[in-house]
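Visitor: dropping a prediction and its sequence here:
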Amino acid sequence: MNGLASVLVPLPVVLPLVAAGLTLVVTRRIALQRAISLTALGVVLTASIWMVFLADAQGPLVVHAGGWEPPMGIPLVVDRLSAIMLVVSVIVTGGVLLFAIGQGRSGGDESDGDSPLPIFHPTMMVLISGVATTFISGDLFHIYVGFEMLLIASFVLLTLGGSPQRVSAGTNYVFVSLLSSLFFLSAIALVYAATGTVTLAQLAGRLDALSPEAAVTIQVLLLIGFAVKAAVFPMSGWLPDSYPTASASVTAVFAGLLTKVGVYAIIRTQTLLFPHGAINNLLLWAALLTMLVGILGAIAQNDIKRLLSFTLVSHIGYLLFGVALANQAGLSGAIFYMVHHIVIQTTLFLVVGLVEWRSGTTSLDELGGLAKTAPFIAILFFVPALNLAGIPPFSGFLGKVGIFQGGVQEGGWLSYLVIASAVLTSLLTLYAVARVWARAFWQRPVTELVAKSVHGSAPSDTAAEGNGGRHVAAVRRGGPDGPLRNPASTRYADVATGPLELDPERLARLQVIADRPVPRGTVLPTVLLVVVGISLTVVAGPLYGITDRAAADLLVRTPYIEAVFPGGAP
């Protein structure tokens, strides 16, 4: 097994970097870029699935980079948790890459066209290599290196197209990420000063020897750094302002995957380095507030991308809840739910990309009628939306039940309070996605209503059309033939959401691109991810078996430590 592990374990890091270099060499040959990227992801996916079975059957796989033994060298460790995360991250990245290829461009959206330099594929390869580096690194500093690889790649992807909105969002993202990195790097410096090592398996014993105050200080610094990456309240405000500005493919991989890298780091450090639960109550409060603040922000949104971004924040609270419980049921449920959420959140953002392509907008104030004009897209939204809301028998429901079982086992009023908040968050999530369904898919398109009103079809100075309980009126001065109240805009009133304004050019553009056919190449990867999301329910039993065993090993710590130091950590 050692020879096989020496090939498999570094592959998820090394092969995407090689692919990034090759795709940069062939920048003028987009078809070859695509072939290189997909081939690399296919090989990495095969290796990752293989490592899941090996790690589950034989324990963690360990490779010492360059043949140097720790603590001088860098251990690369693949246990059940990291192997599962590798598999799901490659699956969703592959789906997103196929979606971008289906658009017929190297990233970007219709308004941007192709980026000036075809750097989408090289950057995506660097991104997946950074994700893999974080998952398999056996020392804190190289987890930090993985985070910085993510930061660089994320900034490039966020700002593709160079629009002022994207550059501004990318700048804010970089500022927040650098602040997170500052806390993380400060914690690493303190760890090394206090223990003389940054190797995780060695730290597991040496941190126990520190004073409680020093250990808690290091723990808090690490948690702040990871919590910013994971968008845990109150460090989550950056996410809804950054992710929705990017193209559909970029937003999907960010929303599905990148925040979970921060959650993974929290799970790894909390279980391995700080098993005594000194601040678990603080984590429970953070989980509760993350759930409630995120979902309340979601139901206040009128743009689907922003709404889903806030639901992303709220469901990070479920993962943090499972970690804070520090028991096998809660931790296993959190790992299962993390796999579910990566797939479902990525899928929903890809579906929203299809909606935007077909309708030219993601604003609920400008959408309608998609269930009739695009029934297949409606189905693609409906299934993962129910899954996100936790409707049985989908995987979202199963993951939440596992976490709730951990909460009941833990007991205590705070644990039950968080369970109640989690149930409320699920109900509000269902309300939020039902609202999207009602306004974007079920009601009549606003463009039709405003077009009728603007052309004076109503008999009075306020032209109105009923719309399934929603009242839209184009307001003119001096009767139906009078000038618009505001010559620069078409203003109409909406009983559900209040006064709205559409620029005439904007309205004309929406009418021109309404019912535009969606590229077939974007539908297939979205369908595949919907099927993956449904299959999580089908394979829930075996998957829960692996997550249970992963949680048990994380809590006892010895399998990880002994795999890195067979004779015991020095």
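Guide: Thanks, I have the structure now.
Visitor: contacts, neighbours, all on C-alpha from now
Guide: Noted.
Visitor: OK, contacts around Gln219?
Guide: Gln219 is in contact with Phe274, counting by CA atoms under 8 Å, 6 or more residues apart in numbering.
Visitor: my reading is that it lies in a helix. Confirm?
Guide: Yes. Judged by DSSP: H, G, I helix; E, B strand; the rest coil, Gln219 forms part of a helix.
Visitor: against Val77, how distant is it?
Guide: For Gln219, the distance to Val77 equals 22 Å [CA to CA, to the nearest Å].
Visitor: against that first model, consider the following:
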Amino acid sequence: MTWLVPLPVVVPLVAAGLALAISRRSRAQGIISVAAVSTVLAVAVALIFLTHTAGPQVVDVGDWAAPVGIALVADRLSALMLVVSALVILGVLAYSLAQGLADGNDGAPVAIYHPTYLVLAAGVSMAFLSGDLFNLYVGFEILLAASFVLLTLGGTGERIRAGSIYVVVSLLSSVLFLVSIALIYAATGTLNLAQLSERLPEVDSGIRLLLQIMLLLGFAIKAAVFPLSAWLPDSYPTAPAPVTAVFAGLLTKVGVYAIIRAQTLLFTDGVLDDILLVAAIATMLVGIIGAVAQEDIKRLLSFTLVSHIGYMIFGISLASDTGLSASIFYIVHHITVQTALFLIAGLVERRGGTTSLEELGSLAKVAPALGAVFFLSAMNLAGIPPMSGFLGKIGLLQAGIQTGSGLALVGVGTGLLTSLLTLYAVIKAWNKAFWQEAPQPLPDTRVPRTMFGPAAVIASVGVLIAVIGGPLYHYTDDAARDLRARTPYIEAVLVHGDRGAGQSSDAAGGDG
């Protein structure tokens, strides 16, 4: 069933073309978008079972065998990322469709929204499935092009300014990545990830270190790792709520995913592990200090997003099965919770007319369901037991204690402090926006149930992750072992490639 592997890329791209062709029929565009993303979700669920039972699945595009041709690879990690990303993309799509119906948006922005959104979905899938560095770069560039359009929808001066900052930073990251690709190809003669894992150890250690630094710098910008994270809090809050939600939930995690691949498949000597650990500690601290100082819900959530990227990098930097498994678990948790919180922030803005904590208040009285969902997601983000955020943090802290180094223990202490400050920040936001009396009467605007529903569902998924925490941790344990062993991935790609090459030769001989 390897034919399933390219579908998460192909289906959204085909649907984007169809949606663009019928740009004047917004309802038909919505139907196509929902059908395409639902198909991707179904395929991703099938892949998660297939990779768990039969190992990594490989497709050689155009029947050109790896490492010569383009390989798309689905393993436990990429299949899990596909499932979570498709679920979030579908939920945000439902929210945006409901928002469009509520606002009566029949104008130009809707015409380009669906094709661009589908291209973004294809770019995310491409990044997760790519079996070589160049096509990982292509996936990132698809994301960049689509995200810039989505970020500037509406054409306001504030959005154009934020979009310009985002594009400049993303282009810098892309240039670093592209130069790294050129240098890696010059040093090894290949860009296939499986073959690189065999050839990079033969490269001079100084050159290998330079390649690793450049590659990680490019990925760290995309993941918003401190000190390369200053762009994010200024870029995300200005976009429409659905766009901000999908950006916050997914785009930085694509960068984290790329760091996992680089550290577990390409550079396994651990030379930069301590530097990554220091970056993780700094990211947690700087991000959460920024969050505590904010008086706007969207900016507060943007800073917590940066801060909690530090938890993921912390788990990766420990270079252990336990740390990597907990990091993957935390990625799944954070994608759902952060997406839900930004969607809820959009509902708060709709009901209260603003996201400024100084101007909000009394929302718990006028919108109790909204207050309950925000409180649930906020407590999950802070890591209150027994929620999924607590399970993820416990796994990461346990991994740090098991490592036992002084720096790892500093990371454990920082993680605990960050969790407490996160709790303070979100409780402050809840108190000001929902509990205290509003300084002035709130607008008489109702939140449509069709918009509230998708946000509540995604928030509920965050709770469900805690319910299935045991089985999910078993899955991430298996994924982490495979990643650190490397053999399942390498053999699936290269043995599959040899088999394909052999079949091609046999076919050529038969024709002769």
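Guide: That came through, no problem. Model, not experiment: these values are computed from the prediction.
Visitor: and stretch 337-354 of structure 1, what's buried?
Guide: Residues 337-354 are the ones in stretch 337-354 of structure 1 that count as buried (16 or more other CA atoms under 10 Å).
Visitor: tell me the counterpart of Phe99 of structure 1 in structure 2.
Guide: In structure 2, the residue paired with Phe99 of structure 1 according to TM-score structural alignment is Tyr95.
Visitor: need the next SSE after the helix or strand containing that match, C-terminal direction.
Guide: Using DSSP states H and E, the element containing Tyr95 of structure 2 is helix 76-103. For helix 76-103 of structure 2, the succeeding helix or strand toward the C-terminus, using DSSP H and E, is helix 108-129.
Visitor: now that following helix, how far from the centre of its chain.
Guide: Remark: helix 108-129 of structure 2 is offset 14 Å from the chain centroid, using CA atoms, centre = their mean, to the nearest Å.
Visitor: what segments of the stretch 251-400 of structure 2 are helices?
Guide: Counting by DSSP state H, counting those that start in this stretch, the stretch 251-400 of structure 2 has helices at residues 252-261, 273-292, 297-317, 321-352, 363-366, 368-382, 388-403.
Visitor: how about those, which one is nearest Gly100 of structure 2?
Guide: helix 321-352 (13.1 Å; CA to CA).
Visitor: please compute how far that closest one lies from its chain's middle.
Guide: Offset of helix 321-352 of structure 2 from its chain centre (CA atoms, centre = their mean): 10 Å.
Visitor: so it aligns onto which residues of structure 1?
Guide: Under the criterion TM-score structural alignment, helix 321-352 of structure 2 matches residues 328-359.
Visitor: superpose on structure 2 and give me the mean offset of that stretch.
Guide: Comparing stretch 328-359 of structure 1 with its match in structure 2 after superposition yields a mean distance of 0.3 Å (mean CA distance after the TM-score superposition for structure 1).
Visitor: and Val179 of structure 2, what's its match in structure 1?
Guide: Under the alignment (TM-score structural alignment), Val179 of structure 2 maps onto Ser186 of structure 1.
Visitor: can you tell me the closest non-neighbouring residue to that match?
Guide: Spatially, and ignoring its direct neighbours in sequence, Ser186 of structure 1 is nearest to Leu221 (7.5 Å; CA to CA, 6 or more residues apart in numbering).
Visitor: which position in structure 1 pairs with Phe128 of structure 2?
Guide: Per TM-score structural alignment, Phe128 of structure 2 is aligned with Phe135.
Visitor: test my guess that its match contacts Val87.
Guide: No. At 11.0 Å, Phe135 of structure 1 does not count as touching Val87 under the criterion of CA atoms under 8 Å.
Visitor: ranges for the strands of the stretch 451-570 of structure 1?
Guide: Using DSSP state E, counting those that start in this stretch, the strands of the stretch 451-570 of structure 1 run over 462-467, 470-475, 490-494, 498-502.
Visitor: okay if I get those as a markdown table plus distance to Ala19 of structure 1 and mean neighbour count?
Guide: Shown next, in a markdown table, are the strands of the stretch 451-570 of structure 1 (distance: least, CA to CA, whole Å; neighbours: other CA atoms under 10 Å):
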| stretch | distance to Ala19 of structure 1 | mean neighbour count |
| --- | --- | --- |
| strand 462-467 | 52 | 18 |
| strand 470-475 | 52 | 22 |
| strand 490-494 | 50 | 21 |
| strand 498-502 | 45 | 14 |
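Visitor: could those strands be laid out in CSV, adding distance to Lys260 of structure 1?
Guide: What follows is those, written out as CSV (distance: least, CA to CA, whole Å):
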stretch, distance to Lys260 of structure 1
strand 462-467, 40
strand 470-475, 38
strand 490-494, 38
strand 498-502, 37
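Visitor: residues touching the closest residue to Ala399 of structure 2 other than its chain neighbours, list them.
Guide: Distances taken as CA to CA, 6+ apart place Gly323 nearest to Ala399 of structure 2, at 4.9 Å, with adjacent residues excluded. Contacts of Gly323 of structure 2 were listed using CA under 8 Å, 6+ apart, and they are Phe314, Gly315, Ile316, Ser317, Gly395, Leu396, Ala399, Gly400.
Visitor: if we only consider those, which is nearest to Val5 of structure 2?
Guide: So of those, ranked by how close each gets to Val5 of structure 2 (CA to CA), first place is Ile316, at 26.2 Å.
Visitor: quick check: the closest one touching Leu324?
Guide: Yes. If you go by CA under 8 Å, Ile316 of structure 2 and Leu324 touch, sitting 5.3 Å apart.
Visitor: thanks a lot, catch you later.
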